[in-house]
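S.K.: Sequence and computational prediction follow.
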Amino acid sequence: MGVWQIGTDTLAQSRFTVSALAETVANLHLLDGRAAAPGRRAHSPAQTAAYRERLAADPAVALFVRKVVRPNWMPDFMSPPPGPEDRTFHDELRSVRQTPTAVALAEVATGLGGSVPAALAVPDLPDRVAGLLDWVWCHTVRPGWPNRRRIFEADIVSRTQQISVGGWAAVLSGMRQGMRWLGDGRLQINAYENPLRDLAGAQLLFIPSTAQRGWVAWDQPHRYAVVYPCAGLLAEAEQAMAPRALGALLGPVRAGVLSQLNAPRSTTQLVALSGYGLGTVGRHLKILLDARLVQRRRSGRSVLYYRTSAGDQLVRIQTETDAPSGRRSDH
């Protein structure tokens, strides 16, 4: 099995971060029909048709996607961990575009078992792959990126809080399928028979995405990353959108905060999910507390807010009011 040796210093200095490039790679898999994440809406027929046209315009990239990009493997150069200087999608994409062609083709050969089809052995393969990723970013990720980024940031807050309560072992073992903490500084990252890899002196990153399974990435020997699925939180966020009737009753901000409390959340999580400022969220939480629609409790170092039975009933009734005729709940 694939195991990383992670010393206490490496683990202590590891960090969670958001990567626009990783999310773009996840969307490439989704566009190509390779993976469907729970809670994710499928791309529209128009987006899928445009994607097919984009591939048809570049046969080498089409072959690359068909032969090389697989759910359980992709070349390292395609999804490098973000560097400390990377702030935007195009900062991250620069690493893909600047990959030496010989390096990219060597990685392709590894994935294909030793040989590269002549149609793939083009001198500008990294630049073409970067062009495809740029297209996926512009057409499927960038329009909703601010909201998606807030949801990823909320997931990061939640997991860092879990670390303070249950430690790294609990968080790492539940992060993605096939990954678990083995103890003695050993992290199993997958079930493949690969030699143990020592991460001493390297930076370790954890990156949420909408990928169904996630993957691991590295820029040896400097940075390693675990891209893990955040699909459950995305589904929760979509399900927790405020009903229009509730917004008319309480106001859109307060209704949104109440709807997001379908599960206990901290103020920081609510700020990340809603996009409103800390003062705004805090003010509306106080009103909801005074109205006895929410309650709070302490969990470790955090204070978590949750709906009372009255709050649950109010959201449920207003959701039923929003439902189209003939589709209202009978319960």
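M.R.: That came through, no problem.
S.K.: From now on I want contacts and neighbour counts done on CA atoms only, so please keep to that.
M.R.: Fine.
S.K.: How about residues contacting the helix or strand where G232 lies?
M.R.: Element membership for G232 (DSSP states H and E) is helix 231-239. By C-alpha atoms under 8 Å, 6 or more residues apart in numbering, the surrounding residues in contact with helix 231-239 are 37-40, 151, 155, 209-212, 260, 273.
S.K.: ok, which stretches of the stretch 101-250 of the chain are strands?
M.R.: Ranges of strands in the stretch 101-250 of the chain, per DSSP state E, counting those that start in this stretch, are 180-183, 186-190, 197-198, 203-209, 215-219, 223-229.
S.K.: What segments of this structure are helices?
M.R.: Here the chain has its helices, by DSSP state H, at 8-13, 20-31, 45-56, 59-67, 89-97, 101-111, 125-136, 145-173, 231-239, 244-250, 252-260, 267-274, 278-290, 309-322.
S.K.: now those as JSON lines including distance to P117 and mean neighbour count?
M.R.: What follows is the helices of the chain, written out as JSON lines (distance: least, C-alpha to C-alpha, whole Å; neighbours: other C-alpha atoms under 10 Å):
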{"stretch": "helix 8-13", "distance to P117": "40", "mean neighbour count": "14"}
{"stretch": "helix 20-31", "distance to P117": "22", "mean neighbour count": "24"}
{"stretch": "helix 45-56", "distance to P117": "17", "mean neighbour count": "14"}
{"stretch": "helix 59-67", "distance to P117": "9", "mean neighbour count": "17"}
{"stretch": "helix 89-97", "distance to P117": "21", "mean neighbour count": "19"}
{"stretch": "helix 101-111", "distance to P117": "9", "mean neighbour count": "17"}
{"stretch": "helix 125-136", "distance to P117": "13", "mean neighbour count": "20"}
{"stretch": "helix 145-173", "distance to P117": "36", "mean neighbour count": "17"}
{"stretch": "helix 231-239", "distance to P117": "35", "mean neighbour count": "16"}
{"stretch": "helix 244-250", "distance to P117": "55", "mean neighbour count": "15"}
{"stretch": "helix 252-260", "distance to P117": "51", "mean neighbour count": "22"}
{"stretch": "helix 267-274", "distance to P117": "46", "mean neighbour count": "21"}
{"stretch": "helix 278-290", "distance to P117": "55", "mean neighbour count": "15"}
{"stretch": "helix 309-322", "distance to P117": "55", "mean neighbour count": "17"}
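S.K.: The structure to be compared is supplied as follows:
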Amino acid sequence: MGLWRISTDVLAGSRFVVSPLAETVASLAAFGGQHATSAAQREWLREHGPALRARWGDDPFALPFLHAAIRPGWIADFLVKPPLDDAPAFADELARLAATTDADALAHVTEEYDRPVPAVLREPGLVERAAAVIAWTWEHTLAGDWPRRRRVLQADVVARTERLSSGGWAAVLDGLRPGMRWLGDGRLQVNTYDYPPRTVTGGRLLFIPTTAPRGWVAWEEPGDTHALVYPCRGWLAETTTRATAPLARLLGPVRAEILVLLLDAPKSTTQLVALTGHGLGSVGGHLRVLHDAGLVQRRRAGRSVLYFRTRLGADLAAPQ
């Protein structure tokens, strides 16, 4: 199995980071067609698939590259390097990718590749052309929706960190991504592949959520920075229901939005803040109104207070 031995200092200093580049690469994995897709990705493909196919479907480089670099069980390391900042900008992440040499990128793409490498990938300009595919996908299909996606991913981070405070690292890391288990004593099973153990000490450890149904690992040397890309919780990543106009007129747009966001599972105030983008005081005030009206109830879970819809609230917010 893929086993990481993580020092106490590294684990204590680990960070959750939202990466626009990781989300873009995860989306391209869905477009490439060799990875399973989440409900959020299928919605994205329905909306943007025609434009992607029109732009890249007949391109001699794009699909051969995607099929080689993002294949089942493998994503080329140079595509998503562990971010340097806690809030990385897409342009900065793309610039680091573009600084990769063609030789290094080809080595990443072809590692453990069991078939002839397409000739187009051996031509000069591999990294430049890969960066162009990624940049176009971000600009035309993701940048406009990024504020909402970032809120969804940040809400997942909030849920994980709240769980950390109540249950420790075992509660957070067990099942963070398929095949992952916290074994204790600084040992983390990152996947079920038969790879040699890896020691993570003296550097940085990052956890990066995306809307993909699976994840991958990444690291950069020198620097000893490691990252675990993991799937955002489904009940957050797949929340696409919007408050109807009549419900918004009845309750007000923010209260209607909060009531609809409680569709899938109970959520804490901080999760709702992350999902809606509204301030803590605003969300808390709206929750009090909904609670007083009998539309939501609350219960304590560890150190968190979770809100959930009552039968009345569910009936009121049900799609008509």
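M.R.: Here it is on my side, so go on. Keep in mind that this is a model prediction, so the values were computed, not measured.
S.K.: if we can go back for a sec, okay, the helices of structure 1 in a markdown table with distance to L187 of structure 1 next?
M.R.: Conversion of the helices of structure 1 to a markdown table gives the following (distance: least, C-alpha to C-alpha, whole Å):
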| stretch | distance to L187 of structure 1 |
| --- | --- |
| helix 8-13 | 11 |
| helix 20-31 | 21 |
| helix 45-56 | 37 |
| helix 59-67 | 30 |
| helix 89-97 | 26 |
| helix 101-111 | 24 |
| helix 125-136 | 30 |
| helix 145-173 | 8 |
| helix 231-239 | 23 |
| helix 244-250 | 46 |
| helix 252-260 | 33 |
| helix 267-274 | 28 |
| helix 278-290 | 36 |
| helix 309-322 | 40 |
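S.K.: Now do the helix holding G232 of structure 1 against helix 252-260: the angle between them, please.
M.R.: Interaxial angle of helix 231-239 of structure 1 relative to helix 252-260 (axes from the mean of the first three to the mean of the last three C-alpha atoms, to 10 degrees): 140 degrees.
S.K.: Can you give the distance of helix 231-239 of structure 1 from its chain's centre?
M.R.: In terms of C-alpha atoms, centre = their mean, to the nearest Å, the centre of helix 231-239 of structure 1 is found 11 Å from the chain centre.
S.K.: now do stretch 88-97 of structure 1
M.R.: 18 Å.
S.K.: Also stretch 93-110 of structure 1?
M.R.: For stretch 93-110 of structure 1, the separation from the chain centroid amounts to 24 Å (computed by C-alpha atoms, centre = their mean).
S.K.: And the contacts of it?
M.R.: Contacts of stretch 93-110 of structure 1 (C-alpha under 8 Å, 6+ apart): 21, 68, 75-80, 115-116, 121, 123-127, 129-130, 134.
S.K.: how far away is S19 of structure 1 from D86 of structure 1?
M.R.: S19 of structure 1 sits 9 Å away from D86 of structure 1, going by C-alpha to C-alpha, to the nearest Å.
S.K.: Now the residue of structure 2 sitting at the aligned position of R301 of structure 1: closest residue in space that isn't a chain neighbour?
M.R.: Residue correspondence to structure 2 (TM-score structural alignment): R301 of structure 1 is matched to R303. Using C-alpha to C-alpha, 6 or more residues apart in numbering and skipping residues adjacent in sequence, the residue nearest R303 of structure 2 is S166, 6.4 Å away.
S.K.: Mind listing what's buried along stretch 186-198 of structure 2?
M.R.: By 16 or more other C-alpha atoms under 10 Å, the buried positions in stretch 186-198 of structure 2 come out as 187-191.
S.K.: which ones are touching the counterpart of V271 of structure 1 in structure 2?
M.R.: By TM-score structural alignment, V271 of structure 1 lines up with V273 in structure 2. The neighbourhood of V273 of structure 2, defined by C-alpha under 8 Å, 6+ apart, consists of 155, 279-280, 283.
S.K.: what do you get if the cut-off is 7 Å, keeping everything else the same?
M.R.: For V273 of structure 2, the contacting residues are 279-280, 283, by C-alpha atoms under 7 Å, 6 or more residues apart in numbering.
S.K.: same check, this time on V157 of structure 2
M.R.: V157 of structure 2 neighbours (C-alpha under 7 Å, 6+ apart): F16.
S.K.: Report the separation between it and A237 of structure 2.
M.R.: Counting by C-alpha to C-alpha, the gap from V157 of structure 2 to A237 of structure 2 is 12 Å.
S.K.: next one: A245 of structure 2
M.R.: Between A245 of structure 2 and A237 of structure 2 the distance is 23 Å, computed by C-alpha to C-alpha.
S.K.: now swap in L247 of structure 2 and tell me
M.R.: In this view, L247 of structure 2 and A237 of structure 2 are 23 Å apart by C-alpha to C-alpha.
S.K.: same deal with A143 of structure 2?
M.R.: Computed with C-alpha to C-alpha, the distance linking A143 of structure 2 and A237 of structure 2 is 17 Å.
S.K.: Thanks a lot, see you next time.
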